[in-house]
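Enquirer: no FASTA, just this:
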């Protein structure tokens, strides 16, 4: 196994939805396939809360999954989460994929950490990946993580350079350390432009189980409140709930900043695109693709922490909106900020 600290860029566009299969039923701790097989029949992908179709985090993973299937000539199985599921359900889902011969098997989201840790120990010949968690220390596990605070800093610069009221907003899906990184970077970036800028802040729920990443209605309501308070640029890190943020921003003709995928370019959000300034990208698609390549093509599975940053292309800002791309003053400010982050003169906070 090789341990790495960089993540390669794989430029992947989110594709159309496909039918997924649920891995339900009783689990077993003994099987003729116990330990798994190093030979892969394809990629196993288990989605995070909100599932496929969120136009954000999960769909970015699906894009990498699809590209890997095509490029490496293998099959794959992607599995949706279930409402109210437990860690035991996640364990069973991952075991089902591993027993069926899928390699790598990837859990999309930190909620899979306990399940990946347990199942990886049972299937040492299978490579597992987990996105947004770096707590699992095992030779057959790749912790696919990102410097979300860096792209969020740039999003803050963009917001501060775009607002007409010196009043912006942040909406996080769930009040957890991972999403605190988005908030911290965003506020720091905005304050680098205007130290006195006013920032509205709100988390939709305290736990993932309450629907903070999967409730567009909660996102819409929170956004309406921030707009009523005076914010005219709102950044979300809320998964599927972010669709409600973007909908509300468009209804009030103010700017939204998307997350994870380039939400300006998402077909399902096309009617709101004129109000999506940019998106803070996290190359989840590249992380899925690179792990699949290391197992299926290179035969040298990645393991350990694999972290995406501005320096290696793992995080960035989307420039699909011409209003954003053609704003020379904004682009100059972003270039200066990005250079500072890369050379270490700007230290981005994570909390």
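Expert: All right, it came through fine. Model, not experiment: these values are computed from the prediction. Numbering: from 1, shown residues only.

Enquirer: could you use CA atoms for every contact and neighbour count after this?
Expert: OK.

Enquirer: for this structure, which segments count as helices?
Expert: 57-72, 87-99, 113-122, 148-162, 177-193, 216-229, 242-251, 284-292, 322-325, 328-343 (DSSP state H).

Enquirer: now do the contacts for residue 146.
Expert: With contact set as CA atoms under 8 Å, 6 or more residues apart in numbering, residue 146 has these partners: 132, 282, 307-309, 314-315.

Enquirer: tabulate these (JSON lines), appending distance to residue 332 and neighbour count.
Expert: Below are the contacts of residue 146 laid out as JSON lines (distance: CA to CA, whole Å; neighbours: other CA atoms under 10 Å):
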{"residue": "132", "distance to residue 332": "31", "neighbour count": "21"}
{"residue": "282", "distance to residue 332": "22", "neighbour count": "28"}
{"residue": "307", "distance to residue 332": "27", "neighbour count": "22"}
{"residue": "308", "distance to residue 332": "23", "neighbour count": "26"}
{"residue": "309", "distance to residue 332": "20", "neighbour count": "22"}
{"residue": "314", "distance to residue 332": "21", "neighbour count": "27"}
{"residue": "315", "distance to residue 332": "19", "neighbour count": "25"}
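
Enquirer: and the comparison structure, right after this:
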């Protein structure tokens, strides 16, 4: 069984900043508000049947969704699980997401994964009606104080991985000016910005970083390559020679802007050098790796093993949940050595990476 802390204030105020959400016991000031809830592992009937509900952009975004599919594909190859896929559309409402999830559950899929924080409310509404289904949400959060024992919230220390690529950018910049493009201006994407800026400034205190967001709240910011290109065009025009994006499928537009400007860019989530077009590849000096594949595969594995994960899990540098890529050979040996030193200091606790700009 698992003992989970039930909160009212902690979960409600943490919003999307998952790694700041610990348990009430992590707060030395006040643990009196925590109420323990005992959860038995979700009992899955029959073989695991997995449904993957993608975020906007779906499979083929060469980023966040594709990374989730890679974890699913690994599970399919190893365990032979049956699976189905569904994709979110631009501007869809909660009812559409709930219908997608309920459809999977009604069709007998007993392992359902929502890819992206946008599924948090819909999973919260649907999960209580299907206690024998194991749910997980990538970047998810519990929006109320009622503990869902059959839901796993899989988060990442994006700020830590972003710190490393920020340091890489500063060390290899020729102008001392960098840029950041976020898909949507929310607390989750701000973690990428905060880490990137902190890493850049650690490597070069004189560096300047200009940040911009494609959308303030609309999730379509993650599926708008034209918007990504326009945002990056402005940063390159202002003097940035390296731009880091945390914008999902919109990142392809950032790479196109880098090609036109003759400058460099940094990918996100997966090693985007490996999936970019031939013209884009020379621009991508590294990518901030967010191992959505590891989280997805790990959750499915827990179901296969009969102990479905639940509650919060945060993947960090210490367990290779985040990191950076070296494909293409663009990072110099000196830069890589510096990044490995920063990585060791973060893991040791000697460097604390901020989560907000």
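Expert: That came through, no problem. Keep in mind that what you see is a predicted model, and the values were worked out from it rather than measured.

Enquirer: quick one: closest of the helices of structure 1 to residue 136 of structure 1.
Expert: helix 113-122 (6.2 Å; CA to CA).

Enquirer: which part of structure 2 matches the closest one?
Expert: Using TM-score structural alignment, helix 113-122 of structure 1 lines up with residues 120-129 of structure 2.

Enquirer: what residues sit buried inside that stretch?
Expert: 120-124, 126-127 (16 or more other CA atoms under 10 Å).

Enquirer: with stretch 332-347 of structure 1 instead?
Expert: 334, 337-338, 341.

Enquirer: of the contacts of residue 146 of structure 1, which is the nearest to residue 158 of structure 1?
Expert: residue 315 (15.3 Å).

Enquirer: what do we get in structure 2 for that closest one?
Expert: Aligning on TM-score structural alignment places residue 315 of structure 1 opposite residue 322 in structure 2.

Enquirer: rewinding a little: quick one: closest of the helices of structure 1 to residue 44 of structure 1.
Expert: That would be helix 87-99 among the helices of structure 1, by CA to CA, at 5.8 Å.

Enquirer: contacting residues for the residue nearest to residue 106 of structure 1 when sequence neighbours are not counted?
Expert: Leaving aside its chain neighbours, residue 106 of structure 1 sits nearest to residue 129 (4.4 Å; criterion: CA to CA, 6 or more residues apart in numbering). Residue 129 of structure 1 makes contacts with 104-107, 116, 141-144, 291, as judged by CA under 8 Å, 6+ apart.

Enquirer: would you list those residues in CSV and tack on distance to residue 269 of structure 1?
Expert: Below are these laid out as CSV (distance: CA to CA, whole Å):
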residue, distance to residue 269 of structure 1
104, 31
105, 30
106, 27
107, 26
116, 33
141, 35
142, 32
143, 30
144, 27
291, 29
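
Enquirer: show me those that map onto strands.
Expert: Using DSSP state E, the members of these that fall within strands are 105-107, 141-144.

Enquirer: what do we get in structure 1 for residue 170 of structure 2?
Expert: Applying TM-score structural alignment, one finds that residue 170 of structure 2 aligns to residue 160 in structure 1.

Enquirer: so that match touches residue 188, yeah?
Expert: No. Look at residue 160 of structure 1 against residue 188 with CA atoms under 8 Å: they stay out of range, at 10.5 Å.

Enquirer: so which of these two has more stuff around it?
Expert: residue 160 (28 against 23; other CA atoms under 10 Å).

Enquirer: any idea how far residue 294 of structure 1 is from the residue lying closest to that one once chain neighbours are set aside?
Expert: Among residues not flanking residue 160 of structure 1 along the chain, residue 190 sits closest, at 5.0 Å (CA to CA, 6+ apart). Separation of residue 190 of structure 1 from residue 294 of structure 1 (CA to CA, to the nearest Å): 38 Å.

Enquirer: and the two? Which one has more around it.
Expert: residue 190 (26 against 18).

Enquirer: identify the residue of structure 2 aligned to that one.
Expert: Using TM-score structural alignment as the criterion, residue 190 of structure 1 maps onto residue 200 of structure 2.

Enquirer: check contacts around the most centrally placed residue in structure 1.
Expert: Centroid check for structure 1 by CA atoms, centre = their mean gives residue 57 as the closest residue, at 3.8 Å. Contacts for residue 57 of structure 1 (CA under 8 Å, 6+ apart) come out as 239, 259-261, 284.

Enquirer: same question, residue 312 of structure 2
Expert: Applying CA under 8 Å, 6+ apart, the residues near residue 312 of structure 2 are 22, 152-155.

Enquirer: same check, this time on residue 54 of structure 1
Expert: Contacts of residue 54 of structure 1 were listed using CA under 8 Å, 6+ apart, and they are 239-240, 243.

Enquirer: could you find the counterpart of it in structure 2?
Expert: Under the alignment (TM-score structural alignment), residue 54 of structure 1 pairs with residue 61 of structure 2.

Enquirer: and that match, how far is that from residue 324 of structure 2?
Expert: 19 Å.

Enquirer: and residue 77 of structure 2, what pairs with it in structure 1?
Expert: So, by TM-score structural alignment, residue 77 of structure 2 is matched to residue 70.

Enquirer: wait, doesn't residue 261 of structure 2 sit right on residue 236?
Expert: Yes. The pair residue 261 of structure 2 / residue 236 is scored as a contact, 6.8 Å apart, by CA under 8 Å.

Enquirer: between the two, which one's more packed in?
Expert: Set side by side, residue 261 of structure 2 and residue 236 show more neighbours around residue 236, with 22 against 15, by other CA under 10 Å.

Enquirer: show me what that one aligns to in structure 1.
Expert: Aligning on TM-score structural alignment places residue 236 of structure 2 opposite residue 227 in structure 1.

Enquirer: which residue in structure 2 lines up with residue 92 of structure 1?
Expert: Mapped onto structure 2 by TM-score structural alignment, residue 92 of structure 1 lines up with residue 99.

Enquirer: quick one, what contacts the match of residue 190 of structure 1?
Expert: So residue 200 of structure 2 contacts 163, 165-171, 207 (CA under 8 Å, 6+ apart).

Enquirer: equivalent analysis for residue 123 of structure 2, please.
Expert: Applying CA under 8 Å, 6+ apart, we find residue 123 of structure 2 in contact with 98, 101, 114, 135, 137.

Enquirer: around the nearest residue to the last one once chain neighbours are set aside, how many other residues sit close by?
Expert: Computed as CA to CA, 6+ apart, the closest residue to residue 137 of structure 2 that is not its neighbour in sequence is residue 114, at 4.6 Å. The burial metric for residue 114 of structure 2, expressed as a neighbour count using other CA under 10 Å, is 28.
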